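Asker: I would like the atomic coordinates for the input below:
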Amino acid sequence: MSNNEEKPRVETEDDDEPDEWDKRIFSTGCHSEQDKMNDCYFAKKDWRACKDAMEAFRECWKRQGNDQRTETKDA
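Answerer: Next comes the predicted model:
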């Protein structure tokens, strides 16, 4: 592409609206804990370094009754 050619426009989604994933996470009542867990992994790239964040999410999940709602079973 030469300098005089226009780059093709890429349509982007309006990021202000929650998508299906966001809606599902919000419905669990644990979106804050989910964000912290994901942020930890993004920063450290190692789930083992995120045990506290994972445990906080797990406890929230149970406290909100999501085990029964989703039929989650601990291994």
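Asker: can we go C-alpha only for contacts and neighbour counts from here?
Answerer: Noted.
Asker: check contacts around residue 52.
Answerer: By Cα atoms under 8 Å, 6 or more residues apart in numbering, the contact list for residue 52 is empty.
Asker: from residue 22, how far out is it?
Answerer: Residue 52 sits at a distance of 22 Å from residue 22 (criterion: Cα to Cα, to the nearest Å).
Asker: one more: residue 39?
Answerer: Using Cα to Cα, one gets 15 Å for the distance from residue 39 to residue 22.
Asker: another sequence for comparison is provided below:
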Amino acid sequence: MAGSEKDRQATVQAEDGDDEPDEWDKRIFSTGCSDENTKLNDCFFDKKDWRACKDEMEAFKQCWKRQGNEQRTDAKDA
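Answerer: Alright, predicted model coming up:
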């Protein structure tokens, strides 16, 4: 079973020898969906097949919408 996001972040930071979140972490946390992102990534890591992670993907998509993140991924005309 996966640990909490806080535990995971501490592990990553300890491995990096750094106690500050990097730019990737900051972007993920700013979405408001870091827990859902972690669960989705953990599912894929465990199962090695995105198709087996449909529930986690749906939870992430719903969080993304709830947090108003659609504009982050909208295509823009040049």
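Asker: list the TM-score for the superposed pair.
Answerer: The TM-score (TM-score structural alignment, normalised by the length of the first structure) is 0.74; 61 aligned residues with a Cα RMSD of 1.6 Å.
Asker: related to what we said a few turns ago, who has more neighbours out of residue 39 and residue 22 of the first structure?
Answerer: Neighbours of residue 39 of the first structure and residue 22, each counted by other Cα atoms under 10 Å, are more numerous for residue 39; the result is 14 against 11.
Asker: aligned partner of the more buried one in the second structure?
Answerer: Aligned by TM-score structural alignment, residue 39 of the first structure pairs with residue 42 of the second structure.
Asker: what helix or strand is that match on?
Answerer: Using DSSP states H and E, residue 42 of the second structure maps to helix 34-47.
Asker: that helix vs the first structure, average distance?
Answerer: Compared with the first structure after the fit, helix 34-47 of the second structure shows a mean deviation of 0.2 Å (mean Cα distance after the TM-score superposition for the first structure).
Asker: mean distance, the helix or strand following that helix to its aligned residues in the first structure?
Answerer: Per DSSP H and E, the first helix or strand lying C-terminal to helix 34-47 of the second structure is helix 54-66. With mean Cα distance after the TM-score superposition for the first structure, helix 54-66 of the second structure departs from the first structure by a mean of 0.4 Å once superposed.
Asker: ok, the corresponding residue of the second structure for residue 62 of the first structure - how many residues close by?
Answerer: The alignment partner of residue 62 of the first structure in the second structure, by TM-score structural alignment, is residue 65. Residues near residue 65 of the second structure, counting by other Cα under 10 Å, number 12.
Asker: so who does residue 65 of the second structure touch?
Answerer: Applying Cα under 8 Å, 6+ apart to residue 65 of the second structure gives no contacts.
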